[in-house]
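Visitor: here you go, sequence then predicted model.
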Amino acid sequence: MKNRILLENYFFSEDLEAQIAAFVNHYNHRRYHESIGNLTPADVYFGRGQTILLQRERIKRDTIKLRRLQHRRQAA
């Protein structure tokens, strides 16, 4: 955050506060964190983490199944 904030000059404290708020929002709601299973902190905090992980696992299984089917069709 420090490096991102220091790249620009802020002439009004409101501009700096808006940039900090935008960074915090991005960090908590959009940026995935490897240490918590590639989820956002908001997902974990609001209890959506397990649902998201299960959905990702289902998508992964379906993708592998589809790729195996495509590979078998090409091999035949």
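Guide: Nice, I can see it.

Visitor: going by C-alpha atoms from here, please, whenever you check contacts or count neighbours.
Guide: Fine.

Visitor: show me what contacts the residue most central in space within the chain?
Guide: For the chain, the residue nearest the mean C-alpha position is Tyr32 (3.3 Å; Cα atoms, centre = their mean). Tyr32 makes contact with 38-41, according to Cα atoms under 8 Å, 6 or more residues apart in numbering.

Visitor: quick one: it from Val44, how far?
Guide: 11 Å (Cα to Cα, to the nearest Å).

Visitor: for Asn38, same thing?
Guide: Taking Cα to Cα, one finds Asn38 at 10 Å from Val44.

Visitor: want to compare, so here's the second one:
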Amino acid sequence: EKVRVRHRPRLLSDNGPAYLSKELKQFLKRKDIDHIRGAPYHPQTQGKIERWHRSMKNIVQLQNYYSPSQLAEAIDDFVEYYNNQRYHESLDNMTPASIYYGKEKEVRSEREKIKRETMTLRRQQNLVLVGV
């Protein structure tokens, strides 16, 4: 599917050694990606990813895993759910996939259709209840 990019891609990271390498800097430059580093000792800068990690841990830690492959499968399932099924308040109750693939209008239109149909059905049921 075609993806709309609304802004220049950027990488937000902490100041860990993996993010300070010359190789990463060159790679990001080749790909035309901006690199933004958070303030040292300030994990709140990475609030969204920190929240994602917390959500994942809350779900994944509910089970016992007897092999690394079972854990990997549980994480994969969570990522699938988080990106394609879970509605996010910060995304106007859309899934990340809906936003990424530019389907906001289509989703909103479908929601409005369902809302109209539901309201019509409720009106009809209420009229039956009052005997009209």
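Guide: Structure's in. What do you need? Everything numeric here is computed off the predicted structure, so don't read it as measured data.

Visitor: closest to Ala76 of structure 1 among the contacts of Tyr32 of structure 1?
Guide: Nearest to Ala76 of structure 1 among the contacts of Tyr32 of structure 1, counting by Cα to Cα, is Asn38 at 38.1 Å.

Visitor: mind checking what the closest one lines up with in structure 2?
Guide: Superposed on structure 2 with TM-score structural alignment, Asn38 of structure 1 falls opposite Asn93.

Visitor: residues contacting that match?
Guide: Counted by Cα under 8 Å, 6+ apart, Asn93 of structure 2 has contacts Tyr87.

Visitor: and it, how far is that from Tyr82 of structure 2?
Guide: For Asn93 of structure 2 relative to Tyr82 of structure 2 (Cα to Cα), the value is 13 Å.

Visitor: do Leu127 of structure 2 as well
Guide: 41 Å.

Visitor: counting neighbours, go ahead and name the busier of these two.
Guide: Legend: neighbour count by other Cα atoms under 10 Å for Leu127 of structure 2 and Tyr82, higher for Tyr82 (18 against 11).
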